[in-house]
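Enquirer: Quick one, structure for this:
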Amino acid sequence: MFELDARLQADTLLVGDFKLCRLLLMNDNHYPWFILVPKRRNLTEVFQLKTEDQEQMWREVSAFAETLKDTFNVEKINIATLGNVVSQLHIHVIGRKTTDAAWPGPVWGKVEAQAYSAEQMKVVCEKLRMALTENFEFLNKVAQ
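Expert: Now for the predicted structure:
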């Protein structure tokens, strides 16, 4: 059974599931920063996924990146699979603006994370609910 890394659980808010990936929101309201985690066990690298799962993962990442760009009106999308701190395979999909706190550098460690309030999380989920109408299941109670 798929288990989410403890660090990802601690640092993120659950949004829901695509066919392959779980969608999480990094609990830092400076940026619309999402993480997709393939729901497969014991993976640290993309190449460890079966070919069909790799293709599905990139379809979900690409579709979500487009949704993020349109829904949150960002100027640039950063997509990264680092895994230096959390080894479980996960893909960061981050919406960036030239006015954000870390621009033009990476978001990691630039400013102290500021957690989402319940109201802010509700707004994020409402925006996503309008955009993610197919092949997605919301698991966050706020979004339901």
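
Enquirer: can we go C-alpha only for contacts and neighbour counts from here?
Expert: OK.

Enquirer: Could you look up the SS state of the nearest residue to residue 71 once chain neighbours are set aside?
Expert: Ranked by C-alpha to C-alpha, 6 or more residues apart in numbering and with sequence neighbours excluded, the top spatial neighbour of residue 71 is residue 127, at 6.6 Å. Assigned by DSSP: H, G, I helix; E, B strand; the rest coil, the conformation of residue 127 is helix.

Enquirer: can you count the residues close to residue 127?
Expert: Under the neighbour criterion other C-alpha atoms under 10 Å, residue 127 is assigned a count of 16.

Enquirer: ok, it to residue 15 distance?
Expert: Using C-alpha to C-alpha, to the nearest Å, one gets 12 Å for the distance from residue 127 to residue 15.

Enquirer: one more to put side by side:
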Amino acid sequence: MMQDPIFSLHPQLAADSRLLVSLGTSDWLLMNDARFVWLAQVPRSSGAKLLVDLAPDMRAEVRQESDRVVTILQGAFSPDQINVAQIGNVVSQLHIHHVCRFADDALWPKPIWGQTPAQPYTEVEYEARLALLRAQF
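Expert: From the prediction side, this is the model:
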């Protein structure tokens, strides 16, 4: 897939996450909330706010990447559920959340957004989670 020459990551996403891996169409970010295995898929397409804004071939590749990552998350963490959602109320740049949910997590069964403040990883925890996830790709 050809890179969008004017794509840049929204500053809020950059502040709230670290790059996990870049795949064919998307950058994958690990969100800085140690309570959840929470990834954000950011298709590298400037100006896109919704999946429908992408060209059909890119949209298909984004969905294939999402399916691949869901399978990786299922194998690595065995969650009770994986929530996949594009919301965009705070950050309008197209990004798709992939959150492993467990029946015993602090917010189950409620959505994680806007309920309580994030609990940032320590540096050691963040690096360990990134390493564990990167080993899956």
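
Enquirer: Just list the residues touching the residue nearest to the spatial centre of structure 2, thanks.
Expert: A centroid search over structure 2 (C-alpha atoms, centre = their mean) returns residue 40, at 1.4 Å, as the residue closest to the centre. Contacts were defined as C-alpha atoms under 8 Å, 6 or more residues apart in numbering; by that measure residue 40 of structure 2 touches 28, 29, 30, 31, 95, 96, 97, 98.

Enquirer: Tell me which helix or strand the third one sits in.
Expert: This means residue 30 of structure 2. Under the criterion DSSP states H and E, the helix or strand holding residue 30 of structure 2 is strand 26-31.

Enquirer: Which neighbouring elements make contact with that strand?
Expert: Secondary structure elements in contact with strand 26-31 of structure 2, counted by 3 or more C-alpha pairs under 8 Å, 6 or more residues apart in numbering; DSSP states H and E, are strand 17-22, strand 37-43.

Enquirer: change it to 10 Å
Expert: Contact here means 3 or more C-alpha pairs under 10 Å, 6 or more residues apart in numbering; DSSP states H and E; on that basis strand 26-31 of structure 2 packs against helix 11-15, strand 17-22, strand 37-43, helix 56-77, strand 96-101, helix 123-134.

Enquirer: tell me which residues in the first one are buried?
Expert: Going back to what we said before, that points to helix 11-15 of structure 2. For helix 11-15 of structure 2, the neighbour count (16 or more other C-alpha atoms under 10 Å) marks residue 13 as buried.

Enquirer: Mean deviation, it versus structure 1?
Expert: On superposition with structure 1, the average gap between helix 11-15 of structure 2 and its aligned counterparts reaches 1.1 Å (mean C-alpha distance after the TM-score superposition for structure 1).

Enquirer: which bit of structure 1 covers that helix?
Expert: Under TM-score structural alignment, the alignment places helix 11-15 of structure 2 onto residues 6-10 of structure 1.

Enquirer: Stretch 102-109 of structure 2 now?
Expert: The aligned range for stretch 102-109 of structure 2 is 97-104, by TM-score structural alignment.

Enquirer: repeat for stretch 40-57 of structure 2
Expert: Under TM-score structural alignment, stretch 40-57 of structure 2 corresponds to residues 35-52 of structure 1.

Enquirer: Check the offset of the matching stretch from the chain's centre.
Expert: Per C-alpha atoms, centre = their mean, to the nearest Å, the displacement of stretch 35-52 of structure 1 from the mean C-alpha position of its chain is 15 Å.

Enquirer: ditto for stretch 111-130 of structure 1
Expert: Using C-alpha atoms, centre = their mean, the distance between the centre of stretch 111-130 of structure 1 and that of its chain works out at 12 Å.
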